[in-house]
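Enquirer: Return atomic coordinates for the entry below.
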Amino acid sequence: MALPTRLRTRATASVVLTTSLLALLSFVAPTAAQADTTQPPAWSIDTVDSDRGTGRPNFSYDVNPGDVIADAFTVTNTGPGALNLTIYAADAFTTATGAVDILENGEPSVDAGTWVAPGAGSISLEPGASVDVPFTLTVPADATPGDHSAAIVASLLPGDSTDQVKVERRLGLRIDMRVSGELAPTAEIRSLATNWGASGVNPFGGGTTTVSYELVNTGNVRLASLEDLRLSGIGGSAGVALTGGEIPELLPGSAVTITREVTSSAIGPLNGALTVYLQPVGAFTDVPVAVTADLSAFALPWSLVVLVVVLLLIVAGIVFWVWRRRRPDLLMAGYSSETGPGSEQLAPPRAGGAALALIAGIALALGVGLTSPTPAVAEPAPTSSSGIVEVTIPAPTPVQTTTAAPSTSASSTAVPSTAQTASPTSSSGAGSGSSTGNGSGTVGGGSGLAATGNETLAITLGLGALALIVGVVFLLHRKGRTG
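Expert: Prediction:
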């Protein structure tokens, strides 16, 4: 029996739709499975065991000017596809955040990066393959004593990858060299600034002082530094101390920015000192070199200003009310029993009203100008032409110092991060140079801080209170004369 035309049309459309869906699913499923198995390129880098050491996290050498050292590292392709990697060396430095990094590819090196010559400029690796890459380190004959740091990297440049990522990805190993000679552990504190802010609406709740500065390694040795920060109020009240704060390892010529917050209940002038103890990495000294700088700020909660202004207005209102009540008595005192009604008598001068008007005006001006004071910001105070600050040497305290570099394992098989160099912890072998222990500390850009802003507000507030006291004394004096 033949189906009606309408039913045949519906059946045909249903078959076509089902066939199309099956075809679409058969096309999408392999694509999804392929996307799930797609992995980005990955590789690892590690030192090669030799008579110089086994299991080394990085390369560290004690050298003399003119030395030539041969060593090698291994690169392993841990990803699913073939790799074309570029090999190069570059100068290392400490970033403002305390991490150790190297110069970007193409940026010329001027120090240890120029001493390292890789045995190959590029390598190609199939999945799972490894290769040892030799390199030669040539120390110049005129190399200066102290620490010189670089890194050798295996880099995946843009265009060498098939994952459409157009950034450089690199893994590297640090190369730390200590050239024999006299070590000079010195540093400078620069861009020192303080900023005070109230903790809340409580006028006596104190606040937080933020201290920020830049520590610059001006010497020739890597530094592992400790920080000592102390602040107190008037007469040493509400003293607070932050001691033992570790500062990241600082390579010669590099700078790191440090920010600390100190909470204190002190009100008014704040004074203190910042001391940084400098300890050379790998060259322990019994008495570390110290660099110091004075701190100064002014703590004035806005809620306390409002409270003082309100109290001034209340006192002024009470005095004015008392004066108004006494005024009729003063006028009646002008008519004595010796003069008859209608006799002319001069009324007392109204100087008290002028004094009260002055007091009220000052109080209102304070109320408008001080209800929302900005936090006190300190600025560098004038310093001597030499810029040298006195060094404070504490009692000898032998403390084992370790480096603050990141402890990333060089043999990690994780996917390389974008534009970063793996910086394993440096080896802590004893340096061939001896520390002199007499390095000087200087403070660049000012050796202290002079608080600005809120001290002017305090002076104005004091003048207002003085005017109020003078007005009250004047009124009491008039009362005594007319009573």
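
Enquirer: going forward, measure contacts between C-alpha atoms and count neighbours the same way
Expert: Noted.

Enquirer: Give the buried residues for stretch 152-161.
Expert: For stretch 152-161, burial by neighbour count (16 or more other CA atoms under 10 Å) applies to 152-157, 160-161.

Enquirer: Ignore what I typed, I meant stretch 101-112.
Expert: 101-103, 109, 112.

Enquirer: ditto for stretch 450-462
Expert: 450-452, 454-455, 457-458, 460-461.

Enquirer: Quick check: residue 354 is in a strand.
Expert: No: looking at residue 354 with DSSP: H, G, I helix; E, B strand; the rest coil, it is helix, so not inside a strand.

Enquirer: Can you flag which of the buried residues of stretch 450-462 belong to helices?
Expert: Assigned to helices by DSSP state H, the following of the buried residues of stretch 450-462 qualify: 454-455, 457-458, 460-461.

Enquirer: could the buried residues of stretch 101-112 go into JSON lines alongside secondary structure and distance to residue 321?
Expert: JSON lines is the format used below for the buried residues of stretch 101-112 (DSSP: H, G, I helix; E, B strand; the rest coil; distance: CA to CA, whole Å):
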{"residue": "101", "secondary structure": "strand", "distance to residue 321": "72"}
{"residue": "102", "secondary structure": "strand", "distance to residue 321": "75"}
{"residue": "103", "secondary structure": "coil", "distance to residue 321": "75"}
{"residue": "109", "secondary structure": "coil", "distance to residue 321": "80"}
{"residue": "112", "secondary structure": "helix", "distance to residue 321": "82"}
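
Enquirer: ok, so of these, who is nearest residue 471?
Expert: residue 101 (67.3 Å; CA to CA).

Enquirer: Distance-wise, check residue 253 relative to residue 147.
Expert: According to CA to CA, to the nearest Å, residue 253 stands 10 Å off from residue 147.

Enquirer: so what's residue 66 up against?
Expert: Going by CA atoms under 8 Å, 6 or more residues apart in numbering, residue 66 touches 138-142.

Enquirer: Just the buried subset of those, please.
Expert: Using 16+ other CA under 10 Å as the burial test, the contacts of residue 66 include 138-139 as buried.

Enquirer: can you put the buried residues of stretch 450-462 in a markdown table and add distance to residue 179?
Expert: Putting these into a markdown table (distance: CA to CA, whole Å) gives the following:
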| residue | distance to residue 179 |
| --- | --- |
| 450 | 42 |
| 451 | 45 |
| 452 | 47 |
| 454 | 51 |
| 455 | 52 |
| 457 | 56 |
| 458 | 56 |
| 460 | 60 |
| 461 | 61 |
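
Enquirer: another one to check against the first:
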Amino acid sequence: MTASPGSRTDAVRLRAAVARLLAVLTLVIVTAALGPVPPAGASAPDPASQVSWSVSPASAEGPDGRRTIDVAVPPGGSVQEHVLVRNLSEHAVTFDITANDGYLTASGRFDMRPRSHAPVEAGAWVDVVSTLELEAGASAVVPVLLQVPADATPGDYSAGVAASVVTSADGLVSTEHRVGVRVDVRVAGDLAPALALDDLEAHYVQSWNPFAPGTVTVSSTVANTGNVRLRSEVSSSIAPWTGSALSVATQTPDLSPGAQTPVVVTTERVWPLGPLRTTVALHPAADTEVAAGADDIAPVVQTFTTWALPVPQLLVGLGALVVVLALRSAVRGRRRRLALLIAEAKQAGIAEAAGRHGAVGDA
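Expert: Predicted coordinates:
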């Protein structure tokens, strides 16, 4: 049997399509085996070009085990401190040594102002060398002279001393990397520790499971309105109109004078029983033992009512009531229909009996 020209053409086209498919599959397999091709000019970072260093408090002889520098100085006085800078890199590095005012971030962590921000308080009282060059693996003790102005007001101040390097990659924007030490300064004089509790709000969060309790979330802002560095504890007590109170507490970070931090206290397993007597208390505590008068700070207490409406439970009760009413209506309807059928049967029986009686009389 001889194949027609049309059949031979179809076979040729089929073999060509199969060949193209095999070529594409081969290309995909080879590409996956080789992995992604790096862009032109890209290369792995050279460990020899990496910069690593550390900064820690020290004495004139070397590291002394402190984590921060904490000093007390009278107005117009001065104190000599030191920091140790270690070059952990595999090559020589020139570090910029800077000092600036310290502050707390939104998460409560300490940081120092960037170089673009001129110091106005404790950062301006610190005198250090501007640059330090260290060979690979070398370290050096850097003198830190703290000079407090004669007109400085009593209280706590924070600053930072940092060693930094500026890097740039392929002509991109330069980035400053800093590693530093916190410097806490107490200017002697009359101390007035004080804290404030602001922006107080409480919300009941429902659990839409009617058989599970909800939570009460109390949010506030703790502000240091005095001149002493303080930390505190914020406690929340939730008391329903029946049953015992539930109490939860959380710690705040230490706050420098003028600083503030948001605080959220969450109390779980609170049943929605209507009005909840909510008491929020702020208990201050001195951050250092030399905070005279800190133990005498009275707690800040605020009491108010938080409403916890049993919405899921009410919905379940309403649903159950609807079901009961529907069943009651159905039962009543069935009874009415049954009574109607019985009455109709009685009437039919009476009529049938009357008909039979008339037929017998006629006979």
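
Enquirer: before we move on, the earlier item: ok, of the buried residues of stretch 101-112 of the first structure, which one's closest to residue 203 of the first structure?
Expert: residue 101 (46.1 Å).

Enquirer: so what's the aligned partner of that closest one in the second structure up against?
Expert: Taking TM-score structural alignment, the alignment pairs residue 101 of the first structure with residue 111 from the second structure. By CA under 8 Å, 6+ apart, the contact set of residue 111 of the second structure is 102-105, 160.

Enquirer: Give me the buried entries from those residues.
Expert: The neighbour count (16+ other CA under 10 Å) marks 102-104, 160 as buried among the contacts of residue 111 of the second structure.

Enquirer: Give me the subset of these that lies in strands.
Expert: Residues of those located in strands (DSSP state E): 102-104, 160.

Enquirer: between those residues, which is nearest residue 323 of the second structure?
Expert: Nearest to residue 323 of the second structure among these is residue 104, at 58.5 Å by CA to CA.

Enquirer: For the contacts of residue 111 of the second structure, which pairs are in contact in the first structure too?
Expert: Contacts conserved in the first structure for those, using both residues aligned by TM-score structural alignment, their matches' CA atoms under 8 Å: 102-105.

Enquirer: how about those residues in CSV, adding distance to residue 91 of the second structure?
Expert: Listed next are these as CSV, based on distance: CA to CA, whole Å:
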residue, distance to residue 91 of the second structure
102, 31
103, 33
104, 34
105, 33
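
Enquirer: of all those, which comes closest to residue 182 of the second structure?
Expert: For these, the nearest to residue 182 of the second structure is residue 102 (7.7 Å; CA to CA).

Enquirer: what's the neighbour count on residue 194 of the second structure?
Expert: Residue 194 of the second structure has 21 neighbouring residues, counting by other CA atoms under 10 Å.

Enquirer: Please apply the same query to residue 261 of the first structure.
Expert: Using other CA under 10 Å, residue 261 of the first structure has 14 neighbouring residues.

Enquirer: Closest to residue 244 of the first structure out of the contacts of residue 66 of the first structure?
Expert: residue 139 (36.8 Å).

Enquirer: Closest to residue 188 of the first structure out of the buried residues of stretch 101-112 of the first structure?
Expert: Closest approach to residue 188 of the first structure among those (CA to CA): residue 101, at 21.5 Å.

Enquirer: Turn the buried residues of stretch 101-112 of the first structure into TSV, columns for distance to residue 265 of the first structure.
Expert: Listed next are these as TSV, based on distance: CA to CA, whole Å:
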residue	distance to residue 265 of the first structure
101	40
102	44
103	45
109	50
112	50
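
Enquirer: and which of those residues is nearest residue 329 of the first structure?
Expert: residue 101 (85.1 Å).

Enquirer: That closest one and residue 92 of the first structure, how far apart?
Expert: Between residue 101 of the first structure and residue 92 of the first structure the computed distance is 6 Å (CA to CA).

Enquirer: State which helix of the second structure is the longest.
Expert: As assigned by DSSP H, the longest helix anywhere in the second structure is helix 311-362.

Enquirer: Please, where are all the strands along the stretch 151-300 of the first structure?
Expert: Along the stretch 151-300 of the first structure, the stretches classed as strands by DSSP state E, counting those that start in this stretch are 169-179, 187-198, 207-217, 223-232, 240-250, 255-264, 268-280, 289-299.

Enquirer: Format those strands as a markdown table; extra columns: distance to residue 72 of the first structure.
Expert: What follows is these, written out as a markdown table (distance: least, CA to CA, whole Å):
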| stretch | distance to residue 72 of the first structure |
| --- | --- |
| strand 169-179 | 11 |
| strand 187-198 | 34 |
| strand 207-217 | 30 |
| strand 223-232 | 27 |
| strand 240-250 | 26 |
| strand 255-264 | 31 |
| strand 268-280 | 28 |
| strand 289-299 | 37 |
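
Enquirer: neighbour count winner among residue 253 and residue 147 of the first structure?
Expert: Ranked by neighbour count (other CA under 10 Å), residue 253 of the first structure and residue 147 place residue 147 first, with 23 against 15.

Enquirer: Just give me the match in the second structure for that one.
Expert: Correspondence of residue 147 of the first structure to the second structure, assessed by TM-score structural alignment: residue 156.
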